[in-house]
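**Student:** sequence first, then the predicted structure, then my questions.
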Amino acid sequence: MDYIPPSKQDPPDDPRFKNEMEPGAPVYGEEMYPYQENKRDFKHSGPGIASFIIALVTLIGYAVSFVFVGFHAANVLDVNNDVLVESAETIMYLGLSVLILAALNVIGAVTGIIGMTLRRRKKVFAIIGTIINGLFLLLFMLMIATVLVNAA
């Protein structure tokens, strides 16, 4: 059972194509296939989704690390507002977690930029992930600059 398509010279006897000169009437061959791929139906970019997830993970990580240090802040200072020697471990954990999270933000920003450069992919998550990771990196740099200025 072979399928022989109609010739392109004479239009089919379909009522959809009764008069091609009417405004809004479909042109012959336009509706031959019921499903035509929409060029806007792209998939989300994988690196963009990864960048967005990294941004959310680092947001949660920053919140957890600062809440952890906030709970232990009473144990960090003594009566004269001097830093206790025993609190060095808490300060070390905060510094280490902030450095690890900043490194994750760099990875997330690079991944978001890669996600924005992919063709035929949606770029929503890549843009959001790049912006969030970039803001965290900017805040990290401002924090480092503030510490360096106050240390002098």
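**Tutor:** All right, it came through fine.

**Student:** contacts and neighbour counts: CA atoms only from here.
**Tutor:** OK.

**Student:** which elements pack onto the helix or strand encompassing A126?
**Tutor:** With the criterion set as DSSP states H and E, the secondary-structure element containing A126 is helix 124-151. Helices and strands touching helix 124-151, as assessed by 3 or more Cα pairs under 8 Å, 6 or more residues apart in numbering; DSSP states H and E, comprise helix 46-71, helix 88-117.

**Student:** at 10 Å instead, please
**Tutor:** Packed against helix 124-151, as judged by 3 or more Cα pairs under 10 Å, 6 or more residues apart in numbering; DSSP states H and E, are the following elements: strand 43-44, helix 46-71, helix 88-117.

**Student:** in the second one, which residues are buried?
**Tutor:** The neighbour-count check on helix 46-71 (16 or more other Cα atoms under 10 Å) flags 46-52, 54-55, 58-59, 61-62, 65, 69 as buried.

**Student:** closest to A151 out of those residues?
**Tutor:** Comparing the buried residues of helix 46-71 against A151 with Cα to Cα places V69 closest, at 20.8 Å.

**Student:** next up, a structure to set beside the first:
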Amino acid sequence: MADPVSTSPAACVFCRIVAGEDEAAVVLETDDLIAFLDQRPVFRGHVLLVPREHVVTLPDLPAALRDPFLAAAQRIATAVVEGLGAQGSFVAMNNTVSQSVPHLHLHVVPRTKGDGLRGFFWPRQKYGDGERAEYAARLHAALA
């Protein structure tokens, strides 16, 4: 069983982003969902999609959010191609094991043939000055 303190909304960094208490480069917002750039992207333009409601794993996702969650994931996967020029995307989520934040989140990672990503080894990068906002703006425009 998960530690109740680490899974509580009060201790959750994604809940703080949803509440506007922590900064994020938001690329998509709906009444139920928010998507923003990962702070430590696999590749620039790596997006995290989360429900606004504190939900820990995919099995916990309310039925009413399943279709909107997947529909938003489809839109983001399209946006990384159209807005960033990626050839495709890697879409994934962890449930508990390897879940660095105990709040359901889906990764959409832009991919290009020969980008060096192999298996589940995810080398992390950093955004340069102004790059994070630029990538967020490009994705936001593609999702509009």
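**Tutor:** That came through fine. Model, not experiment: these values are computed from the prediction.

**Student:** and the TM-score between them?
**Tutor:** The TM-score (TM-score structural alignment, normalised by the length of structure 2) is 0.24; 49 aligned residues with a Cα RMSD of 4.3 Å.

**Student:** against which helices or strands is the one helix or strand E82 of structure 2 maps to packed?
**Tutor:** Per DSSP H and E, E82 of structure 2 falls inside helix 63-84. In terms of contacts (3+ Cα pairs under 10 Å, 6+ apart), helix 63-84 of structure 2 is packed against strand 26-29, strand 33-37, strand 47-51, strand 88-92, strand 106-111, helix 131-143.

**Student:** what packs against the last one?
**Tutor:** This means helix 131-143 of structure 2. Identification of packing neighbours for helix 131-143 of structure 2 by 3+ Cα pairs under 10 Å, 6+ apart yields strand 26-29, strand 33-37, strand 47-51, helix 63-84.

**Student:** switch the helices and strands packed on helix 124-151 of structure 1 over to CSV; also include distance to L148 of structure 1.
**Tutor:** Putting those into CSV (distance: least, Cα to Cα, whole Å) gives the following:
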stretch, distance to L148 of structure 1
strand 43-44, 41
helix 46-71, 20
helix 88-117, 14
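
**Student:** between the ones you listed, which one is nearest to I144 of structure 1?
**Tutor:** So among these, helix 88-117 is nearest, using Cα to Cα, at 10.8 Å.

**Student:** mind listing what's buried in that closest one?
**Tutor:** Within helix 88-117 of structure 1, the residues scored as buried using 16+ other Cα under 10 Å are 90, 94, 97-98, 101-102, 104-116.

**Student:** run a quick neighbour tally on A77 of structure 2.
**Tutor:** 22 (other Cα atoms under 10 Å).

**Student:** that one: what's it in contact with?
**Tutor:** Under the criterion of Cα atoms under 10 Å, 6 or more residues apart in numbering, the neighbours of A77 of structure 2 are 47, 71, 86, 88-91, 107-110, 143.

**Student:** and with 7 Å instead?
**Tutor:** A77 of structure 2 is in contact with 89, 108, counting by Cα atoms under 7 Å, 6 or more residues apart in numbering.

**Student:** gap between it and C15 of structure 2?
**Tutor:** 23 Å (Cα to Cα, to the nearest Å).

**Student:** if we can go back for a sec, quickly compare the helices and strands packed on helix 63-84 of structure 2 and say which is most buried.
**Tutor:** The densest packing among those, expressed as mean neighbour count by mean count of other Cα atoms under 10 Å, is seen in strand 47-51 with a mean of 27.

**Student:** what angle sits between that one and strand 33-37?
**Tutor:** If you take axes from the mean of the first three to the mean of the last three Cα atoms, to 10 degrees, strand 47-51 of structure 2 sits at 160 degrees to strand 33-37.

**Student:** helices or strands next to strand 47-51 of structure 2 in the packing?
**Tutor:** Counting contacts by 3 or more Cα pairs under 7 Å, 6 or more residues apart in numbering; DSSP states H and E, strand 47-51 of structure 2 is packed against strand 33-37, strand 106-111.

**Student:** can I get these in TSV with distance to A137 of structure 2?
**Tutor:** As requested, those are exported to TSV (distance: least, Cα to Cα, whole Å):
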stretch	distance to A137 of structure 2
strand 33-37	11
strand 106-111	15
